[in-house]
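Colleague: Okay, structure incoming, though there's no sequence with it:
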């Protein structure tokens, strides 16, 4: 779990240091957090609390309905179907950040995911995944893996049982690619 006192102490101490030093403290505090510290608003209401999946691997994927990679929903559903009984949760995070390829609302996203691709894994409300307005999970992921930032739709973060990013896969890597399946199998056995 999060060492809240440590985070608060680091942030409080950082107020007495120059701005450059403060960012080091903020990054250190952020790195002690885990993915299980975050929640997303659900596409159909309510919250998707990652704490509800603590100790289990997560595959968090930023999605878009009008992207050339949108057929990857089928592969994500295949992973969800194959591995959910063993503990994997797949979470789709619709985002309009890349090429404005998620312009619609919840109904449009639901239609694409559920009716076109028969997705049954959790999907969040439309969320920003890059820049200053990025969801806190994505800001945390950027601190965890600065070389593995989403550069397009269908970027995949695999979160291990420890709550930290175990691996990341670009949009070009299909969900059912051997590299992804191997990483998931490893995360499930650790």
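Modeller: The structure has been received and is ready for your questions. On a predicted model such as this, the values are computed, not experimentally measured, just so you know. Numbering: from 1, shown residues only.
Colleague: Please make it C-alpha for all contacts and neighbour counts, starting now.
Modeller: OK.
Colleague: Assign the residue most central in space within the chain to helix, strand or coil.
Modeller: Centroid-nearest residue in the chain, with CA atoms, centre = their mean: residue 60, separated by 3.4 Å. Three-state call for residue 60 (DSSP: H, G, I helix; E, B strand; the rest coil): strand.
Colleague: Presented hereafter is structure B, for comparison with structure A:
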């Protein structure tokens, strides 16, 4: 689908309760910036790196590394999901603008959601689950959350940790059996 033909409504449909640590990745859905929905249940058995992003942030060049991870490790099982958020007031004004910015400047082909809240009471259920179950809430843009194939938290990484850092690559390779 064309990124410009997206539906701007965020749908978050948790299947299971959010407070249990055993809630697996199939519990969450995100609206795709391309239209349609990403159902994390479809990624069962695959590690997933979820990254809250913003187009106007100093860390935005990390999109290049996210795309490289997607290109290099996607065929081996890794899913890289970008979650644009304006919680830190550094995102463009619409999903269409974000999609165009990422396509023109980074030629992104990795999965990307609509603009989504990642903090506070209005946070997407996935991020509320992270906060309530693991005590993790993004402190800034480009925080990274690595899940195993069962949807359980493996590790979180701050904004300063590049997606292609040894720390992240080591965890990813351990999960995909490299």
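Modeller: Perfect, thanks for sending it. Note that the coordinates shown come from a computational prediction; the quantities given were computed from them, not determined experimentally.
Colleague: quick revisit: aligned to the residue nearest to the centre of structure 1, what sits in structure 2?
Modeller: Under the alignment (TM-score structural alignment), residue 60 of structure 1 pairs with residue 50 of structure 2.
Colleague: Go ahead and confirm its match touches residue 70.
Modeller: No. The criterion here is CA atoms under 8 Å, and residue 50 of structure 2 misses it with residue 70 at 11.7 Å.
Colleague: Find residues that contact each of those two.
Modeller: The contact sets of residue 50 of structure 2 and residue 70 overlap at residue 80 (CA atoms under 8 Å, 6 or more residues apart in numbering).
Colleague: about what we covered before: is the residue nearest to the centre of structure 1 in contact with residue 153, as I believe?
Modeller: No. Assessed by CA under 8 Å, residue 60 of structure 1 is found out of contact with residue 153, at 11.7 Å.
Colleague: doesn't residue 134 of structure 1 fall inside a strand?
Modeller: No. Under three-state DSSP, residue 134 of structure 1 falls outside any strand and is assigned coil.
Colleague: Please give me every residue in contact with it.
Modeller: Residues near residue 134 of structure 1 by CA under 8 Å, 6+ apart: 127-128.
Colleague: Translate it into the numbering of structure 2.
Modeller: By TM-score structural alignment, residue 134 of structure 1 lines up with residue 123.
Colleague: hey, where'd the helices end up in structure 2?
Modeller: Using DSSP state H, the helices found in structure 2 span residues 62-73, 95-106, 125-129, 166-176.
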